[in-house]
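> give me coordinates for this.
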Amino acid sequence: SAVVFPKKIATEQQSLMLVKRLLAVAVSCITYLRGIFPESAYGTRYMDDVCVKILREDKNCPGSTQLVKWMLGCYDALQKKYLRQIVLAVYTQTEDPQTVTECYHFKFKYTHNGPLLDFGSKDKKSDSTITCADTKKASILLIRKIYILMQNLSPLPNDVCLTMKLLYYDEVTPPDYQPPGFKEAKDEGLLFKEEPMYLNVGEVPTPFHLLKLKITTEKQRMENVDKSILKQRETAEPLQVCGVSRDDPEEESQDMNEDPVLDNEVEDKNHVNISEA
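Just a heads-up that it's a prediction; the model follows:
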């Protein structure tokens, strides 16, 4: 069956539905192409002419069922306009979920009309000029980029685990808010043992939302990736902490040397409300 693009995105509800679908497609494609769950955990859909895999609850695969439940928690926070960022992280040692080997950052912005899903470009359009055709084109481009990138990255280790953290817009989010399936995070930092590389994958704007996707992985996995596919950033620091900044530095400066989400400093936890799965 098809993942249908709405003929128009005239209401916040239509925009929200599209952003939810796009998030589901992106997370499904990433986990499928990185070999995290078995084939049985996915169904097949078509997004225009692009064949995509969609994660589903599978009684033989508790992990996929768990991730579907996490996604429902994300939708709750997105609908309430609390959600600022989803960090989907891959780790290898079950006793040490803070030390990660790959991270996917989904950032959300809400326009004065509604929410915005941003996948990483610097071209800021005013929300009045965003058409349904723009959104559709950006969505398909994003999924194609995910496919190309995932197929070119070196494989993950055999046995990996997933964790998810949610970050909020603190000024509007109740301090005790936790979406279904999440609890207050004890430790907000995620550590990279190997040297990481950051990639801006892209962004999708609607009149109400902006979604941005960034990926962080070990630099050695990038050896086969055509450098022209994505703009990349390198860091000289072999040890990085995936901390959290309250304000997106991109708003102020186009020449940041570090990704605002990956920093050597872990922010004072008193100021940031973070959930973990």
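> only C-alpha atoms for contact and neighbour calcs from this point on.
Will do.
> mind listing what's buried in stretch 154-162?
Ser154, Leu156, Leu162 (16 or more other C-alpha atoms under 10 Å).
> no no, stretch 42-62
Quick answer for stretch 42-62 (16+ other C-alpha under 10 Å): Tyr42, Arg45, Met47, Val52, Lys53, Ile54, Leu55, Arg56, Glu57, Asp58.
> so how far is Lys59 from the residue lying closest to the last one once chain neighbours are set aside?
Once its chain neighbours are removed from consideration, Asp58 has its nearest residue in Ala41; the separation is 5.4 Å (C-alpha to C-alpha, 6 or more residues apart in numbering). Computed as C-alpha to C-alpha, to the nearest Å, the Ala41 to Lys59 distance reads 9 Å.
> here is the second sequence; please produce its structure so I can put it next to the first one:
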Amino acid sequence: MTSTATEVTQVQSLAAIRNFIRVAVSCVTYLRGLCNDESYQPRQFLGLQLKQLVRSSPEADVISQWMEDGAFDALNKGYLKALSLCVYTPNCTELLESYSFALSYTPNGKRAALTFAGNSLNDAALRPCTAATSTTTRSRGKRHTRQEVQQALAGIITKLVEVVEGLPPLLCERVLVMQLTYYEDVTPPTYEPPCFAPASADLTSLHQQEQRQSTNIASLDTGHHMMSITIRHRFFDRLLSQSSMIAGNSTLTASTWNTTFSGIGTEGEEDEDEAAAALKHIPDTNAACTQTCPVKESSQRCPAEPAAISSTFSNDLAFFVFTCFILTRSPVVYRGRVSTGEIAEYLRVSCPLEITLEMAHQMMHRLELKGVVAATAQQEWIVHPLPAAALAGLLLAQREVVPLLSIQIHEDLERLVKGDATTRMSVAAGRKRQRANA
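Next up is the predicted model:
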């Protein structure tokens, strides 16, 4: 008895790309908290238990429309050069994270190379998204079977989930943007897929700046498309050393969804050396979804009205932000203690401001004097729940503080103020059980 393995066809390869993008976008938006949990359903993909984005909420509807009606229209027509999912600060002047799927085609259009690039930053520098195509081998002699491609895709998704799970929490206020880049030589000058419009010059400029830095973590060659995944993050630089340079002549389009305010759609054109694009707003009905940064879905933004904090605390933004982290260790939401190691890890990974460990110890002493924490002999501090809850309510009313808080810290402070007995650890354990039972 003999058996044969069927090679992947061009049509199958293109379908695999679409499915991969759907799964990857679902994983990224779920793990980064860009949509509420009700926007996802359990799905098995190549033997993996994942969360699939479904059209069950306004934000999920918009993201699905971006992919299905917009990006895939350009992909099916052979115009698409790159799809970038970007997370910006509210004013779109600083990129927090970007994940880019870039394609390059052979002259006859029968073979292509796909690159998936991810960039994530948590510092004050301007970091635009990457959306251009990396230099890749145009043709590979070997064809691959469907089983080989599926095994490789499963490995890439697994790696992607591992990397995204390790990213620091996002800030409370952020804007989600999808940008499309086209090949100018084949794309009609007036082409705009549904949900997209010309990008602003600022977004195009940011796009060009960021495309220079990324690190490769995985790759796949189907015989028709080559796909590689790259990521740029300051906390992974020590682990990931291989980098790829992104460059190309392209046309950029974007659709924007503001997770705190109403969104705008954008699209534009870009040359290799310079970009010129006009901003065009899409009606709010296309991308006007909002997501709450607190746990309450009815709220559209973080508290904006300032409230006076007790005069016993100085008007020190770094101290306020650090105090928010310490308060989340209250027994109401955590284990009631915080160690020097946990503080050092927070400062290294998640703190949005430059705070040294020495400064942190000075801040802890200030909190001791005010009765918020009490030092123990094991390089730990006990966090007292009552003063922590009172202080959390005051800090959540500070307009300067709230935008610097991660989603997790913001939710923990909300839970602390409400006196919710469900701790973060029990919530995390419940989510793990749900994944295990899925």
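> picking up where we left off before, what two of the buried residues of stretch 42-62 of structure 1 are the furthest from one another?
Met47 and Asp58 (22.4 Å; C-alpha to C-alpha).
> which of the buried residues of stretch 42-62 of structure 1 lies closest to Ile274 of structure 1?
Leu55 (25.1 Å).
> quick one: map that closest one onto structure 2.
Using TM-score structural alignment, the partner of Leu55 of structure 1 in structure 2 is Leu53.
> list the contacts for that match?
By C-alpha atoms under 8 Å, 6 or more residues apart in numbering, Leu53 of structure 2 lies in contact with Ser26, Tyr30, Ser39, Tyr40, Gln41, Ala60, Ser64.
> picking that back up, mind putting the buried residues of stretch 42-62 of structure 1 in TSV, distance to Lys231 of structure 1 included?
Below are those laid out as TSV (distance: C-alpha to C-alpha, whole Å):
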residue	distance to Lys231 of structure 1
Tyr42	30
Arg45	29
Met47	25
Val52	24
Lys53	26
Ile54	27
Leu55	28
Arg56	32
Glu57	35
Asp58	36
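> now, the residues you listed that are in strands?
Within those, residues falling in strands by DSSP state E are Tyr42, Arg45, Met47, Val52, Lys53, Ile54, Leu55.
> go ahead and confirm Tyr198 of structure 1 touches Glu234.
Yes - between Tyr198 of structure 1 and Glu234 there is a contact under C-alpha atoms under 8 Å: 6.6 Å.
> that older thread, now the buried members of the contacts of Leu53 of structure 2.
Of the contacts of Leu53 of structure 2, these count as buried by 16+ other C-alpha under 10 Å: Ser26, Tyr30, Ser39, Tyr40, Ala60, Ser64.
> spatially, which two of the residues you listed are the most separated?
Tyr30 and Ser64, at 13.4 Å, using C-alpha to C-alpha across the buried ones among the contacts of Leu53 of structure 2.
> thinking again about what came up before, counterpart of the residue nearest to Asp58 of structure 1 in structure 2?
Matched by TM-score structural alignment, Ala41 of structure 1 corresponds to Ser39 in structure 2.
> next: Glu102 of structure 1.
For Glu102 of structure 1, the residue aligned by TM-score structural alignment is Glu97.
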